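[1] Attaching a predicted model along with its sequence, questions to come.
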Amino acid sequence: MDSTDHEILALLVEDGRMSFADIGRSIGITRASARERVQNLMGNGFIEKFTIVVNPGLLDKSVSAFFDVQVTAQAIVIVAETLANLKDVSSLYIMSDMCSLHMHVLVKDMGALEAFTHAHLFGHPDIVNIQCKMLMSRIKQRRGGPRI
């Protein structure tokens, strides 16, 4: 992977629908070369998939909460898989201490957040501690994976 591939990735992180011609014009290569490079990046696993960024507020999901959930070590994978399958969980990570999950939840309102916590977190035998922080304002949003 060279600097041209890095430039292509940066462009696609900003606009995954950018045409091969526009990519080529932006970095000084041909449309055919841009197409070939993008296909190689996909084939080699650098690009996993193309996706969109949705404005949750317009989808009636105005409450954004971040949870740090401490789980018994023997149950972390099972709890993580269960939570990851819930529609209100937008992202979930197993953290390096191997007993913590970091989870982002998007819901309609505070009542929905309370219902979520009661249904899926409180009283769970393998969850030993829960911390929740609410999003106040979004300053910078990650798009398309890590910046390269």
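    Perfect, I can see it now. Numbering: from 1, shown residues only.
[2] going forward, measure contacts and count neighbours with C-alpha atoms only.
    OK.
[3] How about the secondary structure of the most centrally placed residue in the chain?
    Nearest to the mean C-alpha position of the chain, counting by C-alpha atoms, centre = their mean, stands residue 91 at 5.2 Å. Following DSSP: H, G, I helix; E, B strand; the rest coil, residue 91 is assigned to strand.
[4] got the contact list for it?
    Neighbour list for residue 91: 84, 103-105 [criterion: C-alpha atoms under 8 Å, 6 or more residues apart in numbering].
[5] also this one, for the comparison:
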Amino acid sequence: MNNLAASAGTRPIDLDDTDHGIIALLRADGRMPYRAIARELGITEATVRARVRRLEESNTMRVVAVTDIEAAGYGMLLAIGVQVENRDPEAVATDLAAIAEVFSVNVVVGSHDIEILVVTEDAGSLSELLMATLGSVPGVRRLTPALAMDVLKNQPDWVPFHDA
């Protein structure tokens, strides 16, 4: 049996081969119907439904939709380092997180106070985003953008899931 620690407030649950099978199938296709999972694993649909509910309620697993940024119309992906001045980095990060084009915000230690990931449709919207939107957030001292030229790995379905 595997023991996977869940997030705070929930107890770890033991995972058996059925749980691992369900997780593997849902990682491959998060929209796979319970009936198809049941057929694939040789169990009942009710068992799949109960197991998925148990896995979700214990915070062991969560099925989420992931957007393909190119399919959504965004042609540019940027990592941007943000230096903060005269304001708490957490407050600046909160303001940055409210901007639609920003999809990841991290307060960090290093040459920047915050690192963000943003998407834009094209170079014109990039200029507008950098100068007018991000640059006008109170406390932003300097933006250091790095344009992704070739995305070699983007694994949105990756999670730290280890067999013990």
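    Nice, thanks for sending it over. Computed from a prediction, not measured in an experiment: that's the story for all the values here.
[6] Superposing both, give me the TM-score.
    The TM-score (TM-score structural alignment, normalised by the length of the first structure) is 0.78; 146 aligned residues with a C-alpha RMSD of 2.7 Å.
[7] Make CSV out of the contacts of residue 91 of the first structure and add secondary structure, distance to residue 7 of the first structure and neighbour count.
    Compiled in CSV, the contacts of residue 91 of the first structure are given as follows (DSSP: H, G, I helix; E, B strand; the rest coil; distance: C-alpha to C-alpha, whole Å; neighbours: other C-alpha atoms under 10 Å):
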residue, secondary structure, distance to residue 7 of the first structure, neighbour count
84, helix, 32, 16
103, strand, 31, 20
104, strand, 30, 20
105, strand, 32, 20
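[8] Which residues are in contact with the residue sitting furthest away from the middle of the first structure?
    Note on the first structure: the largest C-alpha distance from the chain mean falls to residue 30, namely 32.0 Å (C-alpha atoms, centre = their mean). Taking C-alpha under 8 Å, 6+ apart, we find residue 30 of the first structure in contact with 21, 24.
[9] Now check it against the second structure: what is it aligned to?
    Aligning on TM-score structural alignment places residue 30 of the first structure opposite residue 44 in the second structure.
[10] where do the helices sit along the first structure?
    Per DSSP state H, the first structure carries helices over the ranges 3-14, 20-27, 31-43, 76-84, 110-120.
[11] Now distance to residue 68 of the first structure too, for the ones you listed, in TSV please.
    Output for those, formatted as TSV (distance: least, C-alpha to C-alpha, whole Å):
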stretch	distance to residue 68 of the first structure
helix 3-14	28
helix 20-27	39
helix 31-43	33
helix 76-84	12
helix 110-120	12
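[12] Can you tell me how far the equivalent of residue 131 of the first structure over in the second structure is from residue 114 of the second structure?
    Counting by TM-score structural alignment, residue 131 of the first structure lines up with residue 144 in the second structure. Per C-alpha to C-alpha, to the nearest Å, residue 144 of the second structure is found 10 Å from residue 114 of the second structure.
[13] Next, show the common contact partners of these two.
    81-82.
[14] For these two, indicate the residue with more neighbours.
    Using other C-alpha atoms under 10 Å as the criterion, residue 144 of the second structure and residue 114 rank with residue 114 on top: 23 against 14.
[15] Cool, thanks, talk later.
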